[in-house]
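**Q** Pasted the sequence and its predicted model underneath.
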Amino acid sequence: MQFLADIWPYLAGTAEFAAMVGAAIHAMLTKSDVRSAAGWVGFILLVPVLGWLIYLLFGVNRIQRRARELRGVRRGRALPAPGPSQHEPLPVEPEEQRKELESFARFGQKVLPEHFEAGNDVDVLTNGDEAYPAMVAAIDRATRSVALSTYIFNNDKAGRLFLDALTRAVERGVRVRVLIDGVGSWYSRPSLIPLLRERGINYARFLHSFMPWQMPYLNMRNHQKILVVDGEHGFTGGMNISIGNLLGENPKKPILDHHFRVKGPVVGQLMRTFAHEWEFTTGEILGGPDWFPHIAHAGELVARALPAGPDLGFNPIRWTLLGALTEARQSIRIMTPYFLPDTTLATNLSLAAMHGVEVDIVLPSKNNLPFVDWAATPSLGWLIEAGCRIWKTESHFEHTKLMTVDGMWSTVGSANWDGRSLRLNFELNLDCYGRSFAHKLDRIIDGKIAGARPVTLESIAGRPFPVKLRDAAIRLASPYL
């Protein structure tokens, strides 16, 4: 015993030294940003005991590792392989081709080897008043299959519209699969889940558990919005299923949004994304002509689906946004409810504006998550100084997510301009090439800007000191908001 009493300080010191060295080595090998790596190494070495312990608790990125374990080991399957990779130029009409966009298309296939599909068309649906009836009508016409994925499926008038349509489809013998995020399924009280069960609708909840240690409540959420009927009629965008989107019902908290009806071969990619998430969640493999029929061309838009999540080393949506900012020569137009771009995205936006590209960013004045707006405000001044124009809509909360570049390339979908969408959640965007569709989106953005107020350096500088302090403090947590 005396021997142990004599040597325990040396054992403790050795263990502390080993922990410090191990944590420092881990930071050097895993942190891609040199400033982050240097900062953590300095903190570990200069703060005895607490340094390496705090690093283990807060500095190790367990989200990507956990996502890869869940996606790769648990089911043993990755995203289904796309069709043969196409390395030829983007298949658009010669008069619409641009060298920069051809380069961007090749870059895009390196980001994600999902091939581009020609022959598509996308209709814009405004608010739930247009989107929900179109989606319910498509479900009512289903003869073979219905695949629905949503983050929020509320137990309200909007939710029951879909519940009744899905019930009718089941009664007709249609194969129905409904995937709801494990957190999103609890947004309404009481939940709609018991009603889905009572109606005999085949549903599943993504990464759901009643045990907190088994369910990451804030991270790795399935934020995708997909509806595919009979494998060939598609809908996607950022709209959840909630009474707030039905402005005709005068909801207490109105939500302005746009959803998109997709026609053409790219619908098959929406279906493949749903099938992947369904198999991961339930183990059931969806295949055959009921889910994957031949889809005829329906228009001239070239498009592909961009699924993304924390299980991927490089987030395809984030890298596609970066590529678009790099290739822009005339205009960049962004509309998003949550705008917390990381340093690289913000720098590229600033560089584009400084090179003479017209950069317009449209944000809501009324945000359903005020702390996100607080965190975003300090960074807006730097973008404005670089030449970006920032607008705040004055109407109801605007949930629309759009982006266009040079009136030719555009993206729509579920992803926001924040770390949660571009690093922590599973998202789905459409990557589109075509002037007609880009012009549709530009007209929407023009209409929003016409009724918006510009954000100025004076308005940002004129905030009271307590507000500035609040915003600066909340901004520190922006990667996780």
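**A** Sure thing, it's come through. Bear in mind the structure is a predicted one, so any value in this text is a computation, not a measurement.

**Q** make it CA atoms for all contacts and neighbour counts henceforth
**A** Fine.

**Q** mind listing the strands for the stretch 51-200 of the chain?
**A** Here the stretch 51-200 of the chain has its strands, by DSSP state E, counting those that start in this stretch, at 117-126, 145-150, 175-181.

**Q** With distance to A328 and mean neighbour count added, can I get the ones you listed in TSV?
**A** Putting these into TSV (distance: least, Cα to Cα, whole Å; neighbours: other Cα atoms under 10 Å) gives the following:
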stretch	distance to A328	mean neighbour count
strand 117-126	22	20
strand 145-150	32	24
strand 175-181	35	22
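
**Q** and S350, which of those strands is closest to it?
**A** Within the strands of the stretch 51-200 of the chain, the stretch nearest S350 is strand 117-126; the backing value is 29.7 Å (Cα to Cα).

**Q** just the helices in the stretch 151-300 of the chain please.
**A** Assignment of helices within the stretch 151-300 of the chain using DSSP state H, counting those that start in this stretch yields the ranges 157-171, 193-198, 267-282.

**Q** ok, the residue positioned nearest the centre of the chain - contacts?
**A** Residue closest to the mean C-alpha point of the chain, counted by Cα atoms, centre = their mean, is A415 at 2.5 Å. Under the criterion of Cα atoms under 8 Å, 6 or more residues apart in numbering, the contact list for A415 reads 223, 238, 317, 401, 421-422, 427-429.

**Q** change it to 10 Å
**A** For A415, the residues meeting the contact criterion (Cα atoms under 10 Å, 6 or more residues apart in numbering) are 223-224, 237-238, 307-308, 317-318, 336, 338, 401-402, 421-422, 425-429.

**Q** ok, now V267?
**A** 117, 120, 226-229, 231-236, 261, 273, 292, 295, 303-305.

**Q** gap between the two ends of stretch 67-86?
**A** 29 Å (Cα to Cα, to the nearest Å).

**Q** which outside residues touch that stretch?
**A** With Cα under 10 Å, 6+ apart, stretch 67-86 has contacts from 62-66, 106, 109-110, 112-116, 207, 219-220, 269, 272-273, 275-277, 279-283, 307, 309-313, 424-425.

**Q** again, only this time at 7 Å
**A** 113-115, 276, 280, 310-311 (Cα atoms under 7 Å, 6 or more residues apart in numbering).

**Q** Which one of those residues sits in the busiest neighbourhood?
**A** When neighbours are counted by other Cα atoms under 10 Å, P310 leads the contacts of stretch 67-86 with 25 neighbours.

**Q** Specify the local secondary structure of it.
**A** Under DSSP: H, G, I helix; E, B strand; the rest coil, P310 falls in the coil class.

**Q** Pretty sure L422 is one of the things it touches, is it not?
**A** No - the criterion here is Cα atoms under 7 Å, and P310 misses it with L422 at 8.3 Å.

**Q** next, the one to line up against it:
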Amino acid sequence: MLDFVQNNIFFTLLIINYVIAIGTAFFIILNNRNPVTTVSYILSLIVLPFVGLLIYFFFGQEYRKDKMFKRRKVFNNEKVKQWEKKLLLGEQELDKYEDKFLDNQVNIVKLLQHNQKKPLTFGNDVKILINGEKKFESLFKDLEKAKDHIHLEYYILNSDNIGLQLIDILCKKAQEGIYVRVIYDYVGSDLSGKQVKRMQSCGIEIFPFMPVWFPNLTRKLNYRDHRKIVIIDGTLGYVGGVNVSDDYVNPCEKGYWRDTHLRIEGNAIKSLQSHFLLNWNFVSKQEIKIIDPFFPQMDNCGEVAVQIAASGPDSSWPHIMEAIFTAINSAKESIYITTPYFIPNEQILTSLKTASRRGVKVRILVPKEGDSWAAKYATNSYVLDILESGIQVYHYCKGMVHAKTMVVDGEFTTVGTSNMDYRSFEINFEVNALVYNKEISQQLIRIFKNDVEHCDKVSLEQWKERDFSEKLKESFCRLWAPLL
């Protein structure tokens, strides 16, 4: 027997692999997870010996999630949430605002108030910032004016040219006595140890989100902090798709990068602040003292109603996905979606196709090439299905479109960090601003139509005639969609 093992070492290892794989497959089935995700993991165990087990070890196991959220006791921090409870609107007040301007969107407000206790806030000023160069020009000016504190939370924070410009400002403000706190995702960011030490020496408090051993080998490791948040003095903030990297500032080495970000001033920043503080307690392993400057009283800054939706694996419900789902189902006239990755779950896919077939004008804009080969083909695998339902699809040709926006009926808008894919809906930490305002919505529709001028409209007839090799790539990548 020993001689057989020694002479057939690969065959022996293969048998051991499949014994372990079969046991793992039973374990996955017994977990009663999403059927699509379950099938994807089981297929990887069968089709990819050895590699499949590694994929499941890095991406599929829930023990990291359980361990992580046993530590995440900050969600019991009532001090952070007290102000939100005061701002929650009662049913009678919601009915009043429904008649006034919310119309069908009142269901989204109720959903987030009931599930996440996130209030609809008034008195906000919202500005749309197109691309990284506009975002950073505005952000740097606002950072220079900070008087009490600066809070940043980014998926990608690189120590490249734009990153160093940001770090220079943060160090300057910290040395002026401003409290500066920074959270960066350990996997997504390329922040040098030298710059971390520099920031710390200037008095900046900085912590990575969930460090891993080999970040360059695990770019898609589960439960990443995909948010892009800035809060200044508790009154002004930024949220959207633009990370801190030269890739997001045109012109860049990778070509033209099309993105959308929001600058918000007003009460909505208190919601962004609460999410930052909860994450800060988690990454720093301390409970920050809640002080008045974090949630200052302020006069009305504008006329825009905003609600902040956040989601992550720490929640019982996928709040952002449910808000998007509710908005789609409430649509009467039009839906405009821009997303870098269109890999929807069945709920979103069905709601979009149903909306189109009941007469709603549905338009979806995605990059023609994108920054991920697998995501491109997984996205393309859905195109035929949605085209046959009457949805119009546009392939953006000018460069990479990374904006994450949706406009419904020219009245409701969501802009944030969440892609239209499994990872954003179920795995990563995301945050979106939901804007209930016709003017902002009409601006984004005009921006969408301007982007369409740089697109190829996908024809149903031509799409049906694409090469078999393309269809094969699409079908293969779609199998792994939950893992992308």
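**A** Looks like it came in fine. Remember, predicted model here, so these are calculated numbers, not experimental data.

**Q** Number of residues surrounding L325 of the first structure?
**A** 23.

**Q** tell me, the one helix or strand it maps to lands on which residues of the second structure?
**A** Assigned by DSSP states H and E, L325 of the first structure falls within helix 316-327. The aligned range for helix 316-327 of the first structure in the second structure is 319-330, by TM-score structural alignment.

**Q** Report the mean distance between that stretch and its aligned residues in the first structure.
**A** Comparison of stretch 319-330 of the second structure with the first structure after fitting gives an average deviation of 0.9 Å (mean Cα distance after the TM-score superposition for the first structure).

**Q** Chain neighbours aside, what residue packs nearest to I348 of the second structure?
**A** Leaving aside its chain neighbours, I348 of the second structure sits nearest to F325 (5.9 Å; criterion: Cα to Cα, 6 or more residues apart in numbering).

**Q** which position in the first structure aligns with P293 of the second structure?
**A** Under the alignment (TM-score structural alignment), P293 of the second structure maps onto D290 of the first structure.

**Q** contacting residues around its match?
**A** 144-145, 230-231.

**Q** Tabulate these (a markdown table), appending distance to C388 of the first structure.
**A** Converted to a markdown table, those look like this (distance: Cα to Cα, whole Å):
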| residue | distance to C388 of the first structure |
| --- | --- |
| R144 | 49 |
| S145 | 46 |
| D230 | 44 |
| G231 | 41 |
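
**Q** Give me the buried subset of the residues you listed.
**A** When the contacts of D290 of the first structure are checked for burial by 16 or more other Cα atoms under 10 Å, the buried set is 144-145, 230-231.

**Q** biggest separation within those residues, which pair?
**A** Using Cα to Cα, the pair of these lying farthest apart is R144 and G231, separated by 8.3 Å.

**Q** ok so, going back, helices and strands around the helix holding L325 of the first structure, which ones?
**A** Contact partners of helix 316-327 of the first structure among helices and strands, from 3 or more Cα pairs under 7 Å, 6 or more residues apart in numbering; DSSP states H and E: helix 99-111, strand 301-308, helix 343-354.

**Q** for the stretch 351-484 of the second structure, what spans make up the strands?
**A** 361-367, 392-396, 399-401, 405-408, 412-416, 420-421, 430-436, 455-457.

**Q** Onto which residues of the first structure does the last one map?
**A** It stands for strand 455-457 of the second structure. Counting by TM-score structural alignment, strand 455-457 of the second structure pairs with residues 452-454 of the first structure.

**Q** What are the buried residues along the matching stretch?
**A** A452.

**Q** Tell me the counterpart of R181 of the second structure in the first structure.
**A** Using TM-score structural alignment, the partner of R181 of the second structure in the first structure is R177.

**Q** Please tell me how far its match sits from A81 of the first structure.
**A** Distance from R177 of the first structure to A81 of the first structure, by Cα to Cα: 22 Å.

**Q** next one: A118 of the first structure
**A** Shown here: A118 of the first structure relative to A81 of the first structure, a distance of 19 Å by Cα to Cα.

**Q** One more: V170 of the first structure?
**A** 30 Å.

**Q** And G283 of the first structure, by the same measure?
**A** For G283 of the first structure, the distance to A81 of the first structure equals 18 Å [Cα to Cα].

**Q** now do the same end-to-end measure for stretch 74-91 of the second structure.
**A** Taking Cα to Cα, the first and last residues of stretch 74-91 of the second structure lie 29 Å apart.

**Q** Oh, that last question was meant for stretch 190-203 of the first structure, not what I typed.
**A** From its first residue to its last, stretch 190-203 of the first structure covers 17 Å (Cα to Cα).

**Q** Residues contacting that stretch, please?
**A** Against stretch 190-203 of the first structure from outside (Cα under 7 Å, 6+ apart): 154-155, 167, 170, 176-179, 185.

**Q** Using TSV, lay out those together with distance to A450 of the first structure.
**A** Shown next, in TSV, are those (distance: Cα to Cα, whole Å):
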residue	distance to A450 of the first structure
N154	33
N155	35
T167	43
V170	45
V176	42
R177	41
V178	39
L179	38
S185	36
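
**Q** which two from the residues you listed end up farthest apart in space?
**A** Farthest-apart pair in the contacts of stretch 190-203 of the first structure is V170 and S185; separation 20.9 Å (Cα to Cα).

**Q** Looking at those two, which has the bigger crowd around it?
**A** A count of neighbours by other Cα under 10 Å puts S185 above the other of V170 of the first structure and S185, at 23 against 20.

**Q** Which neighbouring elements make contact with the top helix by length along the second structure?
**A** Identified as the longest helix of the second structure according to DSSP state H is helix 9-30. Under the contact definition 3+ Cα pairs under 7 Å, 6+ apart, helix 9-30 of the second structure sits against helix 35-47.

**Q** The helix it packs on - contacts with which helices or strands?
**A** helix 9-30, helix 51-55.

**Q** of all those helices, which lies closest to W463 of the second structure?
**A** By Cα to Cα (comparing all of those), the closest turns out to be helix 51-55, at 32.6 Å.

**Q** Leaving out the residues flanking it, which one is nearest to F58 of the second structure?
**A** Excluding the flanking residues, the one nearest F58 of the second structure by Cα to Cα, 6+ apart is L221, at 6.5 Å.

**Q** pretty sure the one you found contacts Y56?
**A** No - contact criterion Cα under 7 Å: L221 of the second structure and Y56 do not qualify, at 10.7 Å.

**Q** Report the secondary structure state of I335 of the second structure.
**A** Applying three-state DSSP: I335 of the second structure is strand.
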